[in-house]
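Sharing a sequence plus its predicted fold:
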Amino acid sequence: MEAAELRVGFVGAGRMAGGLARGLLRAGKVPASSILASAPSDKNLDAWRESGCRTTHCNLEVLQESTLVFLATKPHVLPGVLQEIRPAVGPHHIIVSLVAGVTLQTLQRAGAMVFARGSGASDEEAALLKSLLSSCGLCEEVPESYINIHTGLSGSGVAYVYLFAEALAEGAVKMGMPGGLASRIAAQTLLGAAKMMLETGEHPAKLRGDVCTPGGTTIHALHQLEKGALRATVMNAVEAATKRACDMAED
């Protein structure tokens, strides 16, 4: 089935689902009229209607009206939802779970996603899903064991980056630069560094070394970051988020 022929449903209409839907719409992969989202109240559905998407309060209607269904509920709600929709799931459905801490709200602009296949998912279905999600950002198929690691690295990782950006900007403010300008420059700096990593494929250590000149400003600054154990702290953060994702999956 071509992406343009898909009828896409979202069971759950919060940030996670909304970010993914906006990415699909922005890329022109699926028309708004082919997207149906469900939620128990109107609280999260108004924004969907404003985008031209269809909405409902009935989860079963999403299954009945859609071929590709994204489950985007809160983790503690999912078991009840699965019991509710199970009778309506047929062999023509492609069911994709976004639950258990994999946050996709960053897909309003770009994101990094991974997915793992269940035993019933074919190569064609995996290729279709990757084609759709790649329009929103990086998308890779991985073993299931990588899913929780991805949560610690990317799902929660955006918060680490925001914290680092805040610190960069505040450092500039301390030295006399206006806060708004400092924030814009910090964001552009992060964007440029990320693009270099993706476009060159170089290890970040190589790119970091290329920026350092003997006795220059950068190596002096990096020395301070090393004294603050920045790398070890960030590694610990990824580990903590990954372990928490594993605990949530077990619960």
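Received it, and whenever you're ready, just let me know what you need.

Could you use CA atoms for every contact and neighbour count after this?
Fine.

Which elements pack onto the helix or strand harbouring Phe10?
In the assignment (DSSP states H and E), Phe10 maps to strand 8-11. Secondary-structure packing of strand 8-11 (3 or more C-alpha pairs under 8 Å, 6 or more residues apart in numbering; DSSP states H and E): strand 35-38, helix 59-65, strand 68-71.

next SSE after the first one?
Okay, so that is strand 35-38. For strand 35-38, the following helix or strand on the C-terminal side (DSSP H and E) is helix 46-50.

Equivalent analysis for the last one, please.
Using DSSP H and E, the helix or strand that directly follows strand 68-71 along the chain is helix 78-85.

what about versus this one:
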Amino acid sequence: MNQTTDSHLLAGFSGHVVLVGAGQMGGALLAGWLRLGLSPQRVTVLDPKPPANIQAVIEASGVALNPPAPAFADVLVIAVKPQIADEVMPLVTHVVARTTVVVSVMAGKTLARMEEVFGRETAIVRTIPNTPAAVGRGITGAAPNRHVSEAQRQSVDSLLGAVGRVEWLAREDWIDIVTAVSGSGPAYVFLLAETLAKAGVAAGLPLELSARLARATVEGAAELMHRSPDIEPTTLRQNVTSPNGTTHAALQVLMAHDGVDSLFEKAVAAAARRSRELAG
């Protein structure tokens, strides 16, 4: 998002947001909300020990931290690690009212499981963001249950949109595939930079030079794609591939039978399968 033009997008949000968990993802959301004009008086953070950088944001902005009797939430965002989710969720049911929408930023917790905790009539949105949210360039998949109203959906969209794009999913079971594609996806890109650097070393370059070249190439290609929203990645690839040139020679290896396409299909399938296993 453009901070200059979008800095007041949440200024008109009239609800009360309770954020449970101010770690990496919760902290990114909080920073995004404040940057986009959400009044600090409309946010309560529940976290026994926020990271130092988020603690500084909380203190500087005047956001309420762990008040003894937090008000009911219009939007309850739970951003805790899945290992402690079952312990934490029952501790925050007291801020859920009939009009609350609960937003899960917890891997592996299904809508059915959250309905068991918060009530089967509660509006709930299950999401899977990714780590580029920390720099406002994330993308979040969001699956609502049947109780989420259009107004609640718009509120959630605005809040999640503070850290990047939001894609609403027609089916909850797509969450596992979204996890495999975009949730885990940044690691695949980092691996590409790492592997490309190693290949340069194997071909004869010094390690530090090859690492700089690989990193800058991945950064630049991603930015080019970002700035070309109407051009498909396939076209961008073809634009830099001269017939029988150097890029063509490399792509013949990468795209050969059982090459990178097959590897990615297997990798995404493995990640999606593991996501389903973690959800039980």
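Received the coordinates, thanks. Source: prediction; values computed, not measured.

Let me know which of the helices and strands packed on strand 8-11 of the first structure is the nearest to Arg208 of the first structure.
strand 68-71 (38.9 Å; C-alpha to C-alpha).

follow-up on the earlier one: which outside residues touch the strand holding Phe10 of the first structure?
The contact list for strand 8-11 of the first structure (C-alpha atoms under 8 Å, 6 or more residues apart in numbering) reads 17, 30, 34-39, 59, 62-63, 65-73.

Next, the mean deviation of that strand compared to the second structure.
Compared with the second structure after fitting, strand 8-11 of the first structure deviates on average by 1.6 Å (mean C-alpha distance after the TM-score superposition for the first structure).

follow-up on the earlier one: are any of the contacts of strand 8-11 of the first structure buried, and which?
If you count burial by 16 or more other C-alpha atoms under 10 Å, the buried members of the contacts of strand 8-11 of the first structure come out as 17, 30, 34-39, 59, 62-63, 66-73.

Can you report how many residues neighbour the aligned partner of Pro75 of the first structure in the second structure?
Using TM-score structural alignment, the partner of Pro75 of the first structure in the second structure is Pro82. Using other C-alpha atoms under 10 Å, Pro82 of the second structure has 16 neighbouring residues.

how about the helices and strands packed on strand 8-11 of the first structure in TSV, adding distance to Phe164 of the first structure?
Formatted as TSV, those follow (distance: least, C-alpha to C-alpha, whole Å):
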stretch	distance to Phe164 of the first structure
strand 35-38	35
helix 59-65	40
strand 68-71	32
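
element containing the counterpart of His223 of the first structure in the second structure?
Alignment note: His223 of the first structure maps to Gln252 in the second structure; criterion TM-score structural alignment. Element membership for Gln252 of the second structure, per DSSP H and E: helix 246-254.

neighbours around the residue nearest to Val253 of the second structure when sequence neighbours are not counted, how many?
Distance criterion C-alpha to C-alpha, 6 or more residues apart in numbering; nearest residue to Val253 of the second structure, sequence neighbours excluded, is Gly259 at 7.3 Å. Gly259 of the second structure has 13 neighbours, counted by other C-alpha under 10 Å.

and what of the one 5 residues further on?
Residues lying near Phe264 of the second structure (other C-alpha under 10 Å) number 13.

Report the contact partners of the counterpart of it in the first structure.
Per TM-score structural alignment, the equivalent position to Phe264 of the second structure in the first structure is Val234. The contact partners of Val234 of the first structure, taken as C-alpha under 8 Å, 6+ apart, are Tyr160.

make it 10 Å
By C-alpha atoms under 10 Å, 6 or more residues apart in numbering, the contact set of Val234 of the first structure is Leu153, Gly157, Tyr160, Ala240.
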